[in-house]
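Visitor: Quick check, what structure comes out for this input:
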Amino acid sequence: MAIAQPQGLRPHMHAAARVTAPALTKLGPVSSRILPSLVVLGAAYTVGTYVRSQLNREAGAMDRIFAQQNTPEVEKARKQQLQVETNGDPRNNLFNFLGWS
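Guide: The predicted structure follows:
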């Protein structure tokens, strides 16, 4: 059984439910557009910096490994196997963007 309420009257509300948020938490229209952009740019910069540092670390590790194997005999065998004189050196290829410095 529901109690009928007269039209136009609202059910009782607590005083805490009627209090609006303080003006300090409400962002202005300019900062509400700028803040999300700054958060996205900051996150992208952080991820980019992390990826760059990891690539530099791995490149240094690979350089140390290849420096140990970079002897004249190995270079001669590599040039012969890859036919560097005929096809060109693949290290100078446009698609070798990881080797760019």
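Visitor: From here on, just use CA atoms for contacts and neighbour counts.
Guide: Will do.
Visitor: contacting residues around stretch 32-40?
Guide: By C-alpha atoms under 8 Å, 6 or more residues apart in numbering, no residue outside stretch 32-40 reaches it.
Visitor: Sequence B follows; please return its structure for comparison with A:
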Amino acid sequence: MAITHPQGLRPHMHAAARVTAPAITKLGPVSSRILPSLVVLGAAYTVGTYVRSQLKREAGAMDRIFSQQNTPEVEQARKAALQVEANGDPRNNLLNLLGWS
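Guide: Here you go, the predicted structure:
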């Protein structure tokens, strides 16, 4: 039985109601769980690689600067100022994490 308008006409359908939804391919249950993980891991790897390359570049620049300033006169002044003979060399300290290679 069709529902009719009081004047005997069928009610007007909105244009949005006539448009059919596009066919969406459904991912399998396995790929719907794996794909977001792969995206996150890929992004983390990309960021980690970028940070590592920047740290290597900056370390190389600092090594070049320090190698230019590492003369015997500078070393003698450093040993005298830090009292290396009395207190030990701070470069060999266990807490010197940045000096480890």
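Visitor: Quantitatively, what TM-score do the chains reach?
Guide: The TM-score (TM-score structural alignment, normalised by the length of structure 1) is 0.73; 88 aligned residues with a C-alpha RMSD of 2.1 Å.
Visitor: just to confirm, which helix or strand has the residue lying closest to Lys79 of structure 2 once chain neighbours are set aside in it?
Guide: Distances taken as C-alpha to C-alpha, 6 or more residues apart in numbering place Glu85 nearest to Lys79 of structure 2, at 7.6 Å, with adjacent residues excluded. Glu85 of structure 2 belongs to helix 84-87 when assigned by DSSP states H and E.
Visitor: how about that helix, aligned to which bit of structure 1?
Guide: Per the alignment by TM-score structural alignment, helix 84-87 of structure 2 matches residues 84-87 in structure 1.
Visitor: Check the mean deviation of stretch 53-68 of structure 1 from structure 2.
Guide: On superposition with structure 2, the mean distance recorded for stretch 53-68 of structure 1 (mean C-alpha distance after the TM-score superposition for structure 1) is 0.7 Å.
Visitor: circling back: how big's the offset between the match of helix 84-87 of structure 2 and structure 2?
Guide: Looks like 2.5 Å for stretch 84-87 of structure 1 (mean C-alpha distance after the TM-score superposition for structure 1).
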